[in-house]
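Student: Make a model of this:
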Amino acid sequence: MVNFLTLPPIIFNANSLKTQTRNEINSIIMKHIASLLLIFTASAFSLFSQTNNLILFTENGEKFQVVLNGILQNTNPETNVRLTQLPAPNYKCRVIFADTKLGQLDFNVYFQESSEELTMSVKQNKKGEYVSRYVSSIPIASAPPAPANQKIIVYTTVAPEVETVTTTVSHSTTTTQTGSASSGDNVNIHMGVNMNEAGADINIQAGGMNMDDNLVESSTITTTTTHTVTSTTKGPLVVTPAGVDDVKEYHGNIGCPNPMDIADFQMMKQAIQSKDFESTRLSIAKQVLQENCLLAGQVNEILSLFDFENTKLEFAKYAYAYTYDTGNYFKVHEAFEFESSVEELNNYINTKN
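Tutor: Model prediction:
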């Protein structure tokens, strides 16, 4: 048994205990702060290093090229492409059809999440106009393998060189020569007939046949001259921003003068995007329009900032009176998911004209 009375006394130093406790607490706090900073840094790096994929395809198999932010991505036209490693949250996209009669289609692409694979289709609506349509969106980790007919393209900010085009032109010259020649055969025939009372005396002398057989000869000479022209186009394909050529080339009805320049328009989009609520976004968009004028293509970009079909339709109706090129207002049709919304908008416009 331990005799507690014989144990030496334990002396506590309060100041030493406080100092030791404080140091331990500070050490623990610093360790937690370091861990949090490490986690935050890793998360931030992961967030900004994550990229997205974009799949574009035509429903009827039309071949096309893709331009993202003014840079051509695929030299050879395809019917189905998967663009990978897209670092930005949104892009201005242009689809250029291989069949020049079909023209081109401009639209905006927005990624709602990071590491997202967005699929969009290009199709014709009931009016025969080409439009882009949302199909699906899934995490890249869950994306299925690429089908055999899909061309995988890694996003680039440097346009690929356009293939060398060699043109061969041939010119043919035909020359015909005509001449005559003699066969050289001379045949002379002399025939004499003498008849007397005693009988008939026939004398035939064949000294040769004198005949000039003139033969005609002709020859044809064909000369072919070939010229080869080779041309190679290099450098990026640049898409002119809305607001430059759109004004110069437009000659239709004008709804308002002096459309908003590109810099101010970008500020307008940022102001709208900064709000979380749909109603607030709509309110800001209408407020800005009260003192400004937009192009039809810019109205289409604003519509893409709204999530709901009803909001898009409301703003499209409101913005028509503040659109410079009202004759191009069909461009906003691609922002709608349902054909009924397009029809309602057109009916509204008809009441204003």
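Student: hey, let's count contacts and neighbours off CA atoms from now on
Tutor: Fine.
Student: Any idea how many residues pack against residue 104?
Tutor: Here the number of neighbours of residue 104 (other C-alpha atoms under 10 Å) works out to 16.
Student: got it, and residue 300?
Tutor: 23.
Student: next one: residue 342
Tutor: Counted by other C-alpha under 10 Å, the residues lying close to residue 342 total 19.
Student: quick check, it in a helix?
Tutor: Yes. The assignment for residue 342 by DSSP: H, G, I helix; E, B strand; the rest coil puts it in a helix.
Student: which residues sit in contact with the closest residue in space to it that isn't next to it in sequence?
Tutor: Distances taken as C-alpha to C-alpha, 6 or more residues apart in numbering place residue 333 nearest to residue 342, at 6.0 Å, with adjacent residues excluded. Counting by C-alpha atoms under 8 Å, 6 or more residues apart in numbering, residue 333 touches 131, 300, 342.
Student: And the helix or strand hosting the first one, what does it pack against?
Tutor: Taking DSSP states H and E as the definition, residue 131 sits inside strand 130-139. Packing contacts for strand 130-139, counted by 3 or more C-alpha pairs under 8 Å, 6 or more residues apart in numbering; DSSP states H and E, involve strand 104-110, strand 116-124.
Student: Please provide the structure for the following sequence as well, for comparison with the first:
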Amino acid sequence: MKKITILALLLVSLFSNAQESRLTIFSEDGDAFYLILNGVRQNKEPLVNIAVDYLINEYYDTKIIFADDSTPILNKRHLMVVNVDNRRGEFIYKIKTTEHGKKLRFYSFTPFQAILPPPSNVSVIHYNAMPLPPIQTITQTTTTMSSGNGDQINIGVGVNAGGTNVGIGINVNAGSSTTTTQSTTTTIGGPADVVIFEDTGCYAMSRWDFGQALASIKSKTFSDSRLTLAKQVTKGSCLTSGQITQITSLFDFEDSKLEYAKFAYSYCYNPENYWKVNNAFEFESTIDELNEHIESFGH
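Tutor: Model (predicted):
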């Protein structure tokens, strides 16, 4: 009986370790794009919605190249496909347009066991580790050149009065013309492309590490010491909005809470849920000031 139990545990462990993640990215404005993960392009043709499964790493350096080459490339280092508890599943990100251009934003997470088949309008791709040919665009330019002395029109009419034949001759000379077509091939994705870096390596802190950090911050007697340590912890590793809320609640004074919450926003892994931090404040005026700070980022 013990052997069976041990075997079952091993199988569960192996199954758990064998789980992969799925990365889904969609363009909010319907702009088609190519997706590059760890330097390897995933889709042959530009797509508006794409899902890549069988992802076994925790993070992927991600580049998004738009079919419209006038749109700057997005490059996001260490895009997470595990959550803060190291759980796998489906991670959905969306490309949205802000005042500062296009941004890639976290949208939702679904645990591995609850993943559903993607909608019919989403193209599913198994992770491609083999390089595809470079993306190329071909631009054609047509030039027409004319030469001559201008239009000349000669009309001749002949009539045979003894019979029924009538002849009409029309001669039009519009000059000569030459048409030249030029083709230019442009390779996309080279080192000269304009790249927007979304972050500088944002790693979400695990629950274990955060518990230790929270205990260290609590141990500080003075508010200034707590604030200094809290900023050090936050700057060293990105935090979720819930974790930032817990740290903000440690401060006794409203101004210290606000100072930390403003500082921490730049290091939040899921800024779309930053509204949770409002629960740490006592006054509406403080919440309004924090919201003004957030809006200044143009997200």
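Student: quick check, residue 133 of structure 2 in a strand?
Tutor: No. Per three-state DSSP, residue 133 of structure 2 lies outside any strand segment and is coil.
Student: Quick one: map it onto structure 1.
Tutor: Matched by TM-score structural alignment, residue 133 of structure 2 corresponds to residue 161 in structure 1.
Student: What about that match, how many residues nearby?
Tutor: 14.
Student: From residue 168 of structure 1, how far off is the closest residue to it other than its chain neighbours?
Tutor: Nearest residue to residue 161 of structure 1, sequence neighbours excluded (C-alpha to C-alpha, 6+ apart): residue 234, at 4.8 Å. Per C-alpha to C-alpha, to the nearest Å, residue 234 of structure 1 is found 21 Å from residue 168 of structure 1.
Student: now do residue 57 of structure 1
Tutor: Taken as C-alpha to C-alpha, the span from residue 57 of structure 1 to residue 168 of structure 1 is 35 Å.
Student: And those two? Which one has more around it.
Tutor: Neighbours were counted for residue 57 of structure 1 and for residue 168 using other C-alpha under 10 Å; residue 57 has more, 21 against 9.
Student: show me the contacts for the residue most central in space within structure 1.
Tutor: In structure 1, the residue lying closest to the centroid (C-alpha atoms, centre = their mean) is residue 66, at 1.7 Å. Contacts for residue 66 of structure 1 (C-alpha under 8 Å, 6+ apart) come out as 72, 73, 74, 93, 94, 95, 96.
Student: Counterpart of it over in structure 2?
Tutor: Mapped onto structure 2 by TM-score structural alignment, residue 66 of structure 1 lines up with residue 35.
Student: before we move on, back to that, which secondary structure state does the residue nearest to residue 342 of structure 1 sit in?
Tutor: Here residue 333 of structure 1 is recorded as helix under three-state DSSP.
Student: what's around residue 34 of structure 1, how many residues?
Tutor: Residue 34 of structure 1 has 12 nearby residues by other C-alpha under 10 Å.
Student: Please identify the most buried of the helices and strands packed on strand 130-139 of structure 1.
Tutor: Among those, strand 116-124 has the highest mean neighbour count (mean count of other C-alpha atoms under 10 Å), at a mean of 19.
Student: That one vs strand 130-139, what angle?
Tutor: 160 degrees (axes from the mean of the first three to the mean of the last three C-alpha atoms, to 10 degrees).
Student: Which residues does strand 116-124 of structure 1 contact?
Tutor: Applying C-alpha under 8 Å, 6+ apart, the external contacts of strand 116-124 of structure 1 come out as 51-60, 111, 130-140, 143.
Student: Check which element follows the host helix or strand of residue 299 of structure 1 along the chain.
Tutor: Assessed by DSSP H and E, residue 299 of structure 1 sits inside helix 296-303. The C-terminal neighbour of helix 296-303 of structure 1 among helices and strands, as given by DSSP H and E, is helix 309-319.
Student: and residue 205 of structure 1, what pairs with it in structure 2?
Tutor: So residue 205 of structure 1 corresponds to nothing, using TM-score structural alignment.
Student: Give the burial count for residue 205 of structure 1, as a bare number.
Tutor: Neighbours around residue 205 of structure 1, by other C-alpha under 10 Å: 11.
Student: ditto for residue 6 of structure 2
Tutor: The burial count assigned to residue 6 of structure 2 is 11, neighbours taken as other C-alpha under 10 Å.
Student: how close does it sit to residue 16 of structure 2?
Tutor: 15 Å.
Student: Would you mind finding the longest helix in structure 2?
Tutor: helix 2-17 (DSSP state H).
Student: dump the residue contacts of the nearest residue to residue 334 of structure 1 once chain neighbours are set aside.
Tutor: Excluding the flanking residues, the one nearest residue 334 of structure 1 by C-alpha to C-alpha, 6+ apart is residue 131, at 5.1 Å. Residues in contact with residue 131 of structure 1 (C-alpha under 8 Å, 6+ apart) are 105, 122, 123, 124, 125, 333, 334.
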